[in-house]
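In: Got a predicted structure plus its sequence, pasted below:
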Amino acid sequence: MAKVLIDEVKIQELLTRGVENIYPNKEFLEQKLKDGAELRVYLGIDPTGPDLHLGHSVQLLTLKRFQDLGHKTILVVGDFTARVGDPSGRDQRRIPLTEEQVEENEKKYKEQIGKVLDLKKTEIRHNGDWLGKFRFENVLELASKKTVQQLLDRDMFQKRIEKGEPIGANEFLYPLMQGYDSVALEVDGELGATDQTFNMLVGRDLERGYLNKEKFVLATRLLVNPKTGEKMMSKTAGNYISLRASPIEMYSGVMALPDEAVFEMFELCTEVPMGKISVLKSESILKAKQDLAFEIAKIYHGEKEAEKAKDEWSRVFSKGEYPSEMEQVERRRLVELVGIVTQDSSSSAKILIDQGAVRVNGEVRKEWNFMPEAGDIIQIGPRKFVKVKK
């Protein structure tokens, strides 16, 4: 058992940095942290795709703060719930994943999570271990814990009803399934993004009902543009910076973000002290953004690679030169090549080409069937470069 630290500065940072709400209240969790007993705290993630993004880093860094204080951190891989699909924030039904897809995504998730958390100090569990053993009588008992009216109160369900869109019975049960994770693990607390608050509070109610135990819930802020209120990292919209991105993709992705988001991201996505962030506000926004891009690239790739990314960005995006290293791709029709590189559908590739977002050797090409030559450099969007194999 790790020694639990009672460090006032670190405790206050945990209670405030990137935090939207704490249930039942901040004082409840603060007292638990100061009591010195080891807390069992979990974060649940459904492996619904290969990528985690900077939005997820907010929860990972918060869980790391618990870990750094010596508490027991648990990562629950939603291998069972991923095959249902979380309806949170969705006005359409998710497409259920196969078991094979879930397993492949989980492997990639662990690689990315291990760049923030010490996996040797992290207990990794799968909710299929308990949900997969449920008998129908267990499902009925669990379903009896909430009313239809309580579940229908969710805004995404109300939007679907207004649009005449279907709501699957499995989606109805999702908050109860996620909530039961807390019961199965007998945790002291759960953390997650604020759009998971409903599900996490269901878990709080279930743990009280099944175990007579009070669980705290820590809801972190979403990564949004402070000027527009729009989410900056969304898998659904496809506008995110993956934690699997290369150093230059990560660096240049941050540099492409709106200026008003810089200090929000410093607070939520890095461990730079808040005092230093305040000092950066007095410098030029370009300097601050470069420091942010470097810091984020350093977290996921190390200082040496972050330095290379900084130099590469200056050369490619400031001076208009090509990257020194590029992915090599097989020669094929432009629409096929774009689809493979972006890992997207043929129709999405055609849209990119039609919009003039694809260049061959610096010239915009809008012919879907154009056949590049060996050695040609293909640019897709502002940051992605590939070279046709010779």
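Out: The structure has been received and is ready for your questions.
In: CA only for contacts and neighbour counts going forward, please
Out: Noted.
In: Could I get the full set of helices for the stretch 101-250 of the chain?
Out: Along the stretch 101-250 of the chain, counting by DSSP state H, counting those that start in this stretch, helices occupy 128-131, 136-143, 148-152, 155-163, 169-185, 197-211, 247-255.
In: now those in CSV, with distance to Gln59 and mean neighbour count?
Out: Shown next, in CSV, are those (distance: least, C-alpha to C-alpha, whole Å; neighbours: other C-alpha atoms under 10 Å):
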stretch, distance to Gln59, mean neighbour count
helix 128-131, 22, 16
helix 136-143, 27, 12
helix 148-152, 25, 12
helix 155-163, 22, 15
helix 169-185, 17, 20
helix 197-211, 13, 20
helix 247-255, 19, 23
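In: Put this next to the first one:
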Amino acid sequence: MESITLTNDQEKEVQRQLDLYMTGAADVIPPEELRNKIAKSVTSGKPLNIKLGLDPSAPDVHLGHTVVLNKLRQFQENGHIIQLVIGDFTGKIGDPTGKSQARKQLTDEEVQHNAKTYFEQFGKVLDQDKVELHCNSKWLKTLNLEDVIELAGKITVARLMERDDFEERIAMQKPISLHEFFYPLMQGYDSVILESDIELGGTDQHFNVLMGRHFQERYKKEKQVVILMPLLEGLDGVEKMSKSKNNYIGIDEHPNDMYGKTMSLPDSLMKTYIHLATDLEPAEKKQMEKDLESGKLHPRDAKMILAGTIVRMYHGRKAADAAEQHFKRVFQQNSLPEDMKTVIWDGEKPVPLIELLVTIGLFSSKSEARRMIQNGGVKVNGEKTDALHTVITAEDGMTIQVGKRKFVQLRVNG
């Protein structure tokens, strides 16, 4: 490895950046190369290229995505170049990571819509004016068959079969389509084209991001460093945060919903969210963790600090204060929200509760409404209703509550 001579001030700056980037990371591959890249940047004044690849399979950004975005922001704040790579070409294949079957291939329209939505929401974390936005179709579409064969010739089938998801699918005798093998190849080729110095990803992207190092070496480029960030567990405290599992907090959600969801977190996730999902200073995070462990800070109070911080990060201080007051009023003082949604009811006044819940849009199906009623999650005028065949008389001003955060007030015609 190239030896770089540093002044005392340069050495301090290198160490400062190294500590910053490694804090919270699940793995850095390899850490000594990260230090060397930072040192070259500090001495030359040339910023590093920091890559994040995005497979635009779903347009909603949630807190799980921001774990990596917050790390990107640290690089951005130190003057480095952020390379956001929209997989508008690879997205048509679909990342096979963690999948027991082939992903649905997206259309051009779906990819473009999702990519636009992603970038707009990322602006809540990153300075968009200082981000390079790349669509990998720009270079991947230009590859001819000879180029593709050359690319495929730079990796072995045995290496590709190291992927856990491929091994599992073979063991379960589930098919693997040939095109799925090309996903990690193309992601690695993105790093060759962009000459990325560092690539970020979640720990579930371990195989894919290492492909960048592999192909850069095979194309005689300087190899990128890989920084893997932990996966944020969702509200259930078990699975990783995902919209499909309905255990997520979206960064575009209403402040009241964002605050309420955060308050529903299991106590066991408090430290994880404080460290991975907030922009608090390292000293503040450590102090909160220390106070939680000693009992000086009650978990409920820590959650309120956490909820307020998360809302403030994406909606501003004023919205965070209003969300806190809303939560206290509704959930701690058992009063109704001031901004409760009003629904006009002009149907039959004696109506089965299940039918009413679906008709006014609180549930998309009767089976969903039935499950919530059985679980005691429906209140009419503040009274829990758990009988499936309940018939109610719709009255003007009647309030219906579903779960902890959904409130509707009826306005009855006639």
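Out: Sure, I can see it. Owing to the predicted nature of the structure, the values given are computational and were not obtained by experimental measurement.
In: Tell me how the two chains score on TM-score.
Out: Once superposed, chain against chain, the TM-score is 0.87 (TM-score structural alignment, normalised by the length of the first structure); 382 aligned residues with a C-alpha RMSD of 3.0 Å.
In: if we can go back for a sec, can you redo the helices of the stretch 101-250 of the first structure as CSV with distance to Ile74 of the first structure?
Out: What follows is these, written out as CSV (distance: least, C-alpha to C-alpha, whole Å):
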stretch, distance to Ile74 of the first structure
helix 128-131, 15
helix 136-143, 23
helix 148-152, 27
helix 155-163, 29
helix 169-185, 9
helix 197-211, 15
helix 247-255, 27
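In: can you tell which of those helices is closest to Leu5 of the first structure?
Out: helix 169-185 (23.1 Å; C-alpha to C-alpha).
In: Specify, as a residue range, where that closest one falls in the second structure.
Out: Taking TM-score structural alignment as the measure, the second structure aligns residues 178-194 with helix 169-185 of the first structure.
In: swap in stretch 121-134 of the first structure?
Out: So stretch 121-134 of the first structure sits over residues 130-143 in the second structure, by TM-score structural alignment.
In: tally of neighbours for the aligned partner of Lys404 of the second structure in the first structure?
Out: Aligned by TM-score structural alignment, Lys404 of the second structure pairs with Pro382 of the first structure. Pro382 of the first structure has 13 neighbouring residues, counting by other C-alpha atoms under 10 Å.
In: OK, contacts around Pro382 of the first structure?
Out: Pro382 of the first structure sits next to Ala357 when contact means C-alpha atoms under 8 Å, 6 or more residues apart in numbering.
In: where along the stretch 1-150 of the second structure do the helices fall?
Out: Under DSSP H, counting those that start in this stretch, the stretch 1-150 of the second structure gives helices at 8-22, 31-44, 63-77, 108-122, 137-140, 145-152.
In: now these in JSON lines, with distance to Asn247 of the second structure?
Out: Output for these, formatted as JSON lines (distance: least, C-alpha to C-alpha, whole Å):
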{"stretch": "helix 8-22", "distance to Asn247 of the second structure": "28"}
{"stretch": "helix 31-44", "distance to Asn247 of the second structure": "33"}
{"stretch": "helix 63-77", "distance to Asn247 of the second structure": "10"}
{"stretch": "helix 108-122", "distance to Asn247 of the second structure": "19"}
{"stretch": "helix 137-140", "distance to Asn247 of the second structure": "32"}
{"stretch": "helix 145-152", "distance to Asn247 of the second structure": "38"}
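In: out of the ones you listed, deepest packed?
Out: helix 63-77 (a mean of 20; mean count of other C-alpha atoms under 10 Å).
In: Residue range in the first structure corresponding to that helix, please.
Out: Counting by TM-score structural alignment, helix 63-77 of the second structure corresponds to residues 54-68.
In: got the contact list for the matching stretch?
Out: Residues contacting stretch 54-68 of the first structure (C-alpha under 8 Å, 6+ apart): 10, 14, 18, 41-43, 72-73, 113, 116-117, 121, 191-193, 220-223, 232-234, 240-243, 268-271.
In: Okay, buried residues for the lengthiest helix in the second structure please.
Out: When the second structure is scanned for its longest helix (criterion: DSSP state H), the result is helix 299-315. Burial within helix 299-315 of the second structure, assessed by neighbour count using 16 or more other C-alpha atoms under 10 Å, is assigned to 299, 302-304, 306-315.
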